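Participant: Sequence and predicted model, in that order:
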Amino acid sequence: MEGSSTSGADVSDYTRLIVEEVSYNEQELIKYCLNSDNKIGKKETATITTFIKQIVKRVHDLALKLNLTHGAYVEANKSRDKICDSLEANTLTILDLLSKNETNHQGNKSYAQTLKSKAVKKTLHSDNSVVVYPTDKTTTKNPEVIKQEMKAVFNPVAEGVKITAVRNLGEKGLLIRAAGKEDLNAIMANKTLKSIGLTVSRPMKRLPRLALFGVPSEITEDEIRESLIKLNNMEEREIMDQMKIGFKFGRKGGLTMNLTIEVSPELRNKLLNLKKVYLGWSCCRIEDFVRISRCYRCCGFNHVQKSCKAPTPTCAHCAGSHDTSTCEKKHPPTCTNCKKFHLAHDHAASDLNCPSYINALQGLINRTEYGN
């Protein structure tokens, strides 16, 4: 019996050989049983039994072979998933290295490079948005029903309110973006919306994240907090109450690692002003952490391959329905995200200057509470 590393071609040949042997034994058994000269005695029974045992044995051999091949296939898929996870984890480090490399070159920065610079630019555009949800949390109303109910009682023309965008939020809400603060306040102050069972509020913003680079791999979370307090003149209350240690990223198994922390807007400002922090025996660079996850399977944002729900893969090069690694097209690239949003799409979905990628970064920054 051969090992589990058998190729698909080997399995195909092996299967064909066994089918031929089984068919031969079947024909011989039929001929033997139909021969009127053969009387079924002990000798004949033994002969028939031998044929049957040979057939059963070869079928068992085939089943074992296919089982081993299936096991090899499962292991290969596991290895592929591990590689994809590793690629996703290291994308953050690659982006950081690219960003540092770009800042070493003279010339004008691209918009994407500006977004990835060490200090977050908070003036991309005003976030004059509100979210609208049913007051009754048990309702089955979907976003389209909510939209129709709003249109029945709220007329932007009559109210003098300029609206730039309306989009669905999940299965039970709407996000409405107004042109300015006055338009936003007019929507918030409208009592009719409340009377029909709708709650209008500002979107909840996420806390800022910072990245610490070159953190000693063996350091504990308690030692990080202690170092920030005692070596960097941070107040104990701030570190204990306003900081949450996040996830590691970058190369695994080394002497150092990169680490994210979630902080309050005030603590963010204090730590960024230091530009570097002392942790145990190390001095670590600290920067804003503004990164968008891009799925290697569907090229969508804000999720990774492991949690992708797309029914089919999408190529990052040509936007076709196949894995990027198997793309054979040589013509100019097509970005699936920009094509979907009717933007210039003559670039790969992985391009750092991709308009859809930049818009995703903008959205992340606008959803983050940076304070004054």
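Facilitator: That came in fine, so what should we check first?
Participant: make it CA atoms for all contacts and neighbour counts henceforth
Facilitator: Noted.
Participant: quick check, residue 90 in a helix?
Facilitator: Yes: looking at residue 90 with DSSP: H, G, I helix; E, B strand; the rest coil, it is inside a helix.
Participant: nearest spatial neighbour of it, skipping sequence neighbours?
Facilitator: Distance criterion CA to CA, 6 or more residues apart in numbering; nearest residue to residue 90, sequence neighbours excluded, is residue 250 at 5.0 Å.
Participant: Number of residues surrounding the one you found?
Facilitator: 22 (other CA atoms under 10 Å).
Participant: Please apply the same query to the one 5 residues further on.
Facilitator: Neighbourhood size, residue 255 [other CA under 10 Å]: 11.
Participant: wait, it sits on residue 213?
Facilitator: No: at 12.0 Å, residue 255 does not count as touching residue 213 under the criterion of CA atoms under 8 Å.
Participant: next one: stretch 316-324 to chain centre, how far?
Facilitator: 16 Å (CA atoms, centre = their mean, to the nearest Å).
Participant: That one: which residues count as buried?
Facilitator: By neighbour count with 16 or more other CA atoms under 10 Å, stretch 316-324 contains the buried residues 316, 317, 318, 319, 320, 322, 323, 324.
Participant: Below is structure B, check it against A:
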Amino acid sequence: MNFEKDALVSYILQQNEEIFDENVNCEVLSVKPLKTTNKVFQALVQVDVNSYHNIMNAGKLLIGLNYCSVYDAIELRRCFKCCGLHHYSDKCSSEVHVCPKCSDNHPAKDCNSSELKCTLCCGLKDTNIDTSHAAWDLSKCTAYKNAHEKFKSLILRTK
């Protein structure tokens, strides 16, 4: 099923009235088919904080005749020049490249190291944190997870 953005907002709000209050702010930012099939679509929807909590608690939205899974799409910007957070490499002020694979001062494309060492986790005060992963491995990166949770709590502050 293919929806225009405005029509999708209408479906979301009308078919899921129990989730939203009268002050709902809902905007569809993008709608695109999945890479694996063009018959299933993924929408990126921006909502207000209360609606966000209600949607995440519900775990799904009725759209058309389908119950659609929802997930958190809050993401941190990551720089692939200095491996820092909250900016992209085109806005990076660092003079040197930091390799996200081994933490040395060179671009990732020039890395010959077989050892993984996360520059983000190496910067944490807790010395018991595993640093034997690349900075791009978000499933293992404690520093990224901590920063993500902090960022999420800042933007999702409620009353």
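Facilitator: Everything's here; your move. Since the structure is predicted, the reported quantities are computational estimates derived from the model, not experimental observations.
Participant: Fetch the TM-score of the aligned pair.
Facilitator: Once superposed, the chains reach a TM-score of 0.73 (TM-score structural alignment, normalised by the length of the second structure), with 153 aligned residues with a CA RMSD of 3.1 Å.
Participant: Could I get the contacting residues of the residue nearest to residue 90 of the first structure?
Facilitator: 89, 90, 91, 92, 93, 257, 258 (CA atoms under 8 Å, 6 or more residues apart in numbering).
Participant: other SSEs contacting whichever strand or helix holds residue 145 of the first structure?
Facilitator: Assigned by DSSP states H and E, residue 145 of the first structure belongs to helix 143-153. Applying 3 or more CA pairs under 8 Å, 6 or more residues apart in numbering; DSSP states H and E, one finds that helix 143-153 of the first structure contacts strand 173-178, helix 191-195.
Participant: for the second structure, what spans make up the helices?
Facilitator: Secondary structure of the second structure by DSSP state H: the helices cover 5-15, 49-58, 119-122, 142-155.
Participant: Is residue 332 of the first structure in contact with residue 319, as I believe?
Facilitator: No: here residue 332 of the first structure does not reach residue 319: they are 11.2 Å apart, not a contact under CA under 8 Å.
Participant: Please work out how many residues are found near residue 79 of the first structure.
Facilitator: Applying other CA under 10 Å, I find that residue 79 of the first structure has 12 neighbouring residues.
Participant: oh sorry, the question was meant for residue 6 of the second structure
Facilitator: Residue 6 of the second structure, neighbours per other CA under 10 Å, totals 11.
Participant: which residue in the first structure lines up with it?
Facilitator: Matched by TM-score structural alignment, residue 6 of the second structure corresponds to residue 222 in the first structure.
Participant: gap between that match and residue 305 of the first structure?
Facilitator: 33 Å (CA to CA, to the nearest Å).
Participant: Most neighbours among the contacts of residue 250 of the first structure, which one?
Facilitator: Tallying neighbours with other CA under 10 Å puts residue 258 at the head of those, with 22 neighbours.
Participant: how about that residue, what's its match in the second structure?
Facilitator: In the second structure, residue 258 of the first structure lands on residue 42 (TM-score structural alignment).
Participant: Equivalent analysis for residue 51 of the first structure, please.
Facilitator: Under TM-score structural alignment, residue 51 of the first structure pairs with no residue in the second structure.
Participant: Residue 51 of the first structure: which element?
Facilitator: Applying DSSP H and E, one finds residue 51 of the first structure within helix 42-103.
Participant: What does residue 123 of the second structure correspond to in the first structure?
Facilitator: Using TM-score structural alignment, residue 123 of the second structure sits opposite residue 340 in the first structure.
Participant: Now do its match against residue 349 of the first structure, distance only.
Facilitator: 12 Å.
Participant: Compare neighbour counts for the two and give me the winner.
Facilitator: residue 349 (30 against 10).
Participant: could you pull out the strands for the stretch 101-250 of the first structure?
Facilitator: 129-134, 163-169, 173-178, 198-201, 209-216, 243-249 (DSSP state E, counting those that start in this stretch).
Participant: I'd like the ones you listed as CSV, with mean neighbour count and distance to residue 18 of the first structure appended.
Facilitator: As requested, those are exported to CSV (neighbours: other CA atoms under 10 Å; distance: least, CA to CA, whole Å):
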stretch, mean neighbour count, distance to residue 18 of the first structure
strand 129-134, 22, 64
strand 163-169, 15, 57
strand 173-178, 22, 60
strand 198-201, 18, 69
strand 209-216, 21, 59
strand 243-249, 15, 51
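Participant: now the ones you listed in a markdown table, with distance to residue 283 of the first structure?
Facilitator: Output for the strands of the stretch 101-250 of the first structure, formatted as a markdown table (distance: least, CA to CA, whole Å):
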| stretch | distance to residue 283 of the first structure |
| --- | --- |
| strand 129-134 | 40 |
| strand 163-169 | 43 |
| strand 173-178 | 43 |
| strand 198-201 | 43 |
| strand 209-216 | 8 |
| strand 243-249 | 17 |
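Participant: For residue 151 of the second structure, list the residues it contacts.
Facilitator: Here residue 151 of the second structure is in contact with residue 76 (CA under 8 Å, 6+ apart).
Participant: mind checking how far residue 307 of the first structure is from residue 293 of the first structure?
Facilitator: Counting by CA to CA, the gap from residue 307 of the first structure to residue 293 of the first structure is 12 Å.
Participant: Can you tell me the residue that sits opposite residue 244 of the first structure in the second structure?
Facilitator: That one, residue 244 of the first structure, aligns with residue 27 by TM-score structural alignment.
Participant: Would you confirm that its match contacts residue 43?
Facilitator: No: Residue 27 of the second structure is not in contact with residue 43 according to CA under 8 Å; the separation is 10.3 Å.
Participant: ok, back up a step: helices or strands up against the helix holding residue 51 of the first structure?
Facilitator: helix 8-34, strand 243-249.
Participant: Save those as a markdown table, and put in distance to residue 97 of the first structure too.
Facilitator: A markdown table is the format used below for these (distance: least, CA to CA, whole Å):
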| stretch | distance to residue 97 of the first structure |
| --- | --- |
| helix 8-34 | 41 |
| strand 243-249 | 13 |
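Participant: out of these, nearest to residue 99 of the first structure?
Facilitator: Closest to residue 99 of the first structure of these is strand 243-249 (CA to CA; 16.1 Å).
Participant: higher neighbour count, residue 307 and residue 293 of the first structure?
Facilitator: residue 293 (18 against 9).
Participant: Now do the contacts for the more buried one.
Facilitator: Going by CA under 8 Å, 6+ apart, the list of residues near residue 293 of the first structure reads 301, 302, 303, 304.
Participant: The aligned residue in the second structure for the first one: what's it in contact with?
Facilitator: Applying TM-score structural alignment, one finds that residue 301 of the first structure aligns to residue 85 in the second structure. Under the criterion of CA under 8 Å, 6+ apart, the neighbours of residue 85 of the second structure are 76, 77, 78, 79.
Participant: I am finished for the moment; much appreciated.
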